[in-house]
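K.L.:
only the shape, not the letters, is given here:
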């Protein structure tokens, strides 16, 4: 499930493609297109050079020089690959951009819950208006202000993209476990010390995950234990608890996160 670290990895994929010209666009499955037809995508995209890609939360933006912006959202199963045009197509390759005839940029997605759109400056602005600040850039004061205004559970607040952009289920569980905060604790009831611990934990988890390109399933991390047949806390060795918060499967340690 792509979260901020994965999408930052996809941004790096785009960067490795360089500022090449889009010489061909092949829509292999129009089910991933959002608000644009394959014909229009080809008309407005082919012949333009890729600009510098940038990310906000789980959204990836690839400007086309002198034209609109390609906007990618990866939903539950999306990914982005840059390879040789001769490489065989992987399963679920839905959209293919050939760059200068030398590289092939491929958007893959099994479930097609989100997808790719073409956006002008105003449309990009509307996307950003719906999102909170990027989780990788938010400072401690901002995080405190954002969470202290929320009545619901702290995990629900962290996962709300309108509050904070980029965090998904795995990241939230990992951050809360490291900060020793129970996921159902009301966000506005946290102490100043706990907000500070939460911000520090979020920074550490995100920095490590961005380097890995995903939330790493290390055995010293909650992420590395949550799918064990007998899931034990990597910190205290006690049995982990499972439940649902914000409609998502949630894992926590009742001893470390009282």
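P.N.:
Thanks, I have the structure now. The structure presented is a predicted model; accordingly, all values stated were derived computationally and were not measured.

K.L.:
for the rest of this, base every contact and every neighbour count on C-alpha atoms.
P.N.:
Will do.

K.L.:
residues touching residue 100, list them.
P.N.:
By Cα atoms under 8 Å, 6 or more residues apart in numbering, residue 100 lies in contact with 20-23.

K.L.:
try residue 95
P.N.:
25-29, 32, 106-108.

K.L.:
which ones among those residues map onto helices?
P.N.:
When DSSP state H defines the helices, the subset of those inside them is empty.

K.L.:
out of those residues, which is nearest to residue 41?
P.N.:
residue 25 (7.8 Å; Cα to Cα).

K.L.:
quick one, what contacts the closest residue to residue 115 other than its chain neighbours?
P.N.:
In this structure, residue 115 finds its nearest non-sequential neighbour in residue 32, 4.5 Å apart by Cα to Cα, 6 or more residues apart in numbering. Contacts here follow Cα under 8 Å, 6+ apart; on that basis residue 32 touches 94-95, 109, 112-116.

K.L.:
ranges for the strands of the stretch 151-258 of the chain?
P.N.:
Secondary structure of the stretch 151-258 of the chain (DSSP state E, counting those that start in this stretch): strands at 241-245, 248-252.

K.L.:
just name the most buried of those strands.
P.N.:
Across the strands of the stretch 151-258 of the chain, the average number of neighbours (mean count of other Cα atoms under 10 Å) peaks for strand 248-252, which reaches a mean of 20.

K.L.:
what angle sits between that strand and strand 241-245?
P.N.:
Angle between the axes of strand 248-252 and strand 241-245 is 140 degrees (criterion: axes from the mean of the first three to the mean of the last three Cα atoms, to 10 degrees).

K.L.:
which of the contacts of residue 100 count as buried?
P.N.:
The neighbour-count test (16 or more other Cα atoms under 10 Å) marks 20-23 as buried among the contacts of residue 100.

K.L.:
between the residues you listed, which is closest to residue 45?
P.N.:
For residue 45, the closest of these turns out to be residue 22, at 6.8 Å, with distances computed as Cα to Cα.

K.L.:
what about that closest one, which SS state?
P.N.:
Following DSSP: H, G, I helix; E, B strand; the rest coil, we place residue 22 in the strand state.

K.L.:
who's in contact with the helix ranked longest in the chain?
P.N.:
Residue-count comparison of every helix in the chain, with assignments taken from DSSP H, identifies helix 192-212 as the longest. Residues outside helix 192-212 that contact it (Cα under 8 Å, 6+ apart): 4-6, 8-9, 136, 139-140, 143-144, 171, 174-176, 178-179, 181, 215-216.

K.L.:
one more to weigh against that first structure:
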């Protein structure tokens, strides 16, 4: 599932491939990924426009154009953005293609089509579309982060995955961050001490700094992510067998030794 590092990678793809280039043609091969806009409306709004510097907020990618309209992309569980020449043969999960000037092209691909593309006519509509999002996990300050934890009684896993509280983190990242911070995912967020909240913030910042350059959540063997799908998964830090359970409706992997429950 694309999380903040993946979408930041898509932002770099869009910036390198599209910024300053004219959208020559919009091809919609599957209307099932269009949200609140028709194929005709999308073509009319974007064709002839020039792409500006893109922005990412959480798991959303905003592709602005010179005339005001912006394309908002969300990648759901299986989406991705590719840069390739328009003449390249179609691929199975191509949903929308943009032919750009200079012989370049962008492809939005998505197997499951759980999210998709939205069109914002101007900045006010961009703001309305993102209004329900919390601060971006890569730019949130430590005090703001600590404040949102103190206000929430839900589990740490639920709070960190709640896009209205903090935008950008998904299942793999949250498990990784909590493992690094040595905190149980089942612990209520508002029970953390100030020191634990600072440690969690530092773990989040470090995890994101390491993951973003790779454009994904790395599956390194020194990471929890690199061990969670082993046949006999063991903690990379202490060797204890990893625990798998459901918290906040999601499959959660943690180390019972490194991440003891509250009160132990």
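P.N.:
Good, I have the coordinates. Note that the structure is a prediction, hence the values are computed from the model and not measured.

K.L.:
and the TM-score between them?
P.N.:
The TM-score (TM-score structural alignment, normalised by the length of the first structure) is 0.98; 258 aligned residues with a Cα RMSD of 0.8 Å.

K.L.:
still on that earlier bit, show where the longest helix of the first structure falls in the second structure, residue numbers please.
P.N.:
Under the alignment (TM-score structural alignment), helix 192-212 of the first structure falls on residues 194-214 in the second structure.

K.L.:
which of the contacts of residue 95 of the first structure tops the neighbour count?
P.N.:
Comparing the contacts of residue 95 of the first structure by number of neighbours (other Cα atoms under 10 Å), residue 32 comes first, having 26 neighbours.

K.L.:
just the helices in the first structure please.
P.N.:
Counting by DSSP H, the segments of the first structure that form helices are 4-17, 38-45, 121-129, 140-148, 154-159, 169-179, 192-212.

K.L.:
ok, which of the ones you listed comes nearest residue 251 of the first structure?
P.N.:
In terms of Cα to Cα, the element of the helices of the first structure nearest to residue 251 of the first structure is helix 169-179, at 6.3 Å.

K.L.:
now the closest one on the second structure. Mean distance?
P.N.:
Once the two models are superposed, helix 169-179 of the first structure sits on average 0.2 Å from its counterpart in the second structure (mean Cα distance after the TM-score superposition for the first structure).

K.L.:
so what secondary structure elements neighbour that helix?
P.N.:
Here helix 169-179 of the first structure touches helix 154-159, helix 192-212, strand 248-252, going by 3 or more Cα pairs under 8 Å, 6 or more residues apart in numbering; DSSP states H and E.

K.L.:
what's the most buried one of these?
P.N.:
When neighbours are counted by mean count of other Cα under 10 Å, the highest per-stretch mean among those falls to helix 154-159, a mean of 24.

K.L.:
read off where that helix ends up in the second structure.
P.N.:
Going by TM-score structural alignment: helix 154-159 of the first structure matches residues 156-161.

K.L.:
ditto for stretch 129-144 of the first structure
P.N.:
For stretch 129-144 of the first structure, the aligned range in the second structure is residues 131-146, judged by TM-score structural alignment.

K.L.:
what does residue 239 of the first structure align to in the second structure?
P.N.:
Matched by TM-score structural alignment, residue 239 of the first structure corresponds to residue 241 in the second structure.

K.L.:
its match: what's it in contact with?
P.N.:
With Cα under 8 Å, 6+ apart as the criterion, the residues that contact residue 241 of the second structure are 232-235, 255.

K.L.:
of these - the most surrounded one?
P.N.:
Neighbour tally across the contacts of residue 241 of the second structure (other Cα under 10 Å): the maximum, 26 neighbours, falls on residue 255.

K.L.:
aligned partner of it in the first structure?
P.N.:
Residue mapping for residue 255 of the second structure onto the first structure gives residue 253, with TM-score structural alignment as the criterion.

K.L.:
what's the burial count for the closest residue to its match other than its chain neighbours?
P.N.:
Once flanking residues are discounted, residue 253 of the first structure sits nearest to residue 240: 4.8 Å by Cα to Cα, 6+ apart. Applying other Cα under 10 Å, we find 19 residues neighbouring residue 240 of the first structure.

K.L.:
can you verify my assumption that residue 240 of the first structure contacts residue 232?
P.N.:
Yes: judged on Cα atoms under 8 Å, residue 240 of the first structure makes contact with residue 232 at a distance of 5.3 Å.

K.L.:
now the residue lying closest to residue 79 of the first structure once chain neighbours are set aside: how far from residue 89 of the first structure?
P.N.:
Nearest non-adjacent residue to residue 79 of the first structure, counting by Cα to Cα, 6+ apart: residue 108, 5.3 Å away. In this structure, residue 108 of the first structure and residue 89 of the first structure are 10 Å apart, going by Cα to Cα, to the nearest Å.

K.L.:
quick one on the thing from earlier: could the helices of the first structure be laid out in CSV, adding distance to residue 56 of the first structure?
P.N.:
CSV is the format used below for the helices of the first structure (distance: least, Cα to Cα, whole Å):
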stretch, distance to residue 56 of the first structure
helix 4-17, 8
helix 38-45, 22
helix 121-129, 8
helix 140-148, 16
helix 154-159, 15
helix 169-179, 16
helix 192-212, 14
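
K.L.:
nearest to residue 66 of the first structure, of these?
P.N.:
Distances from residue 66 of the first structure to each of those were compared using Cα to Cα; the minimum, 10.0 Å, belongs to helix 38-45.

K.L.:
packing partners for the closest one?
P.N.:
Checking 3+ Cα pairs under 8 Å, 6+ apart, helix 38-45 of the first structure ends up next to strand 22-27.

K.L.:
mean per-residue distance, the strand it packs on to the second structure?
P.N.:
Mean for strand 22-27 of the first structure is 0.3 Å (mean Cα distance after the TM-score superposition for the first structure).

K.L.:
between that strand and helix 38-45, how many degrees?
P.N.:
Our comparison of strand 22-27 of the first structure with helix 38-45, counting by the same axes, to 10 degrees, yields an angle of 170 degrees.

K.L.:
can you spell out which helices and strands pack onto strand 22-27 of the first structure?
P.N.:
With contacts defined as 3+ Cα pairs under 8 Å, 6+ apart, strand 22-27 of the first structure has these neighbours: helix 38-45, strand 93-99.

K.L.:
tell me the most buried of those?
P.N.:
Looking across these, the stretch whose mean neighbour count is highest under mean count of other Cα under 10 Å is strand 93-99, at a mean of 23.

K.L.:
nice, that's everything, thank you.
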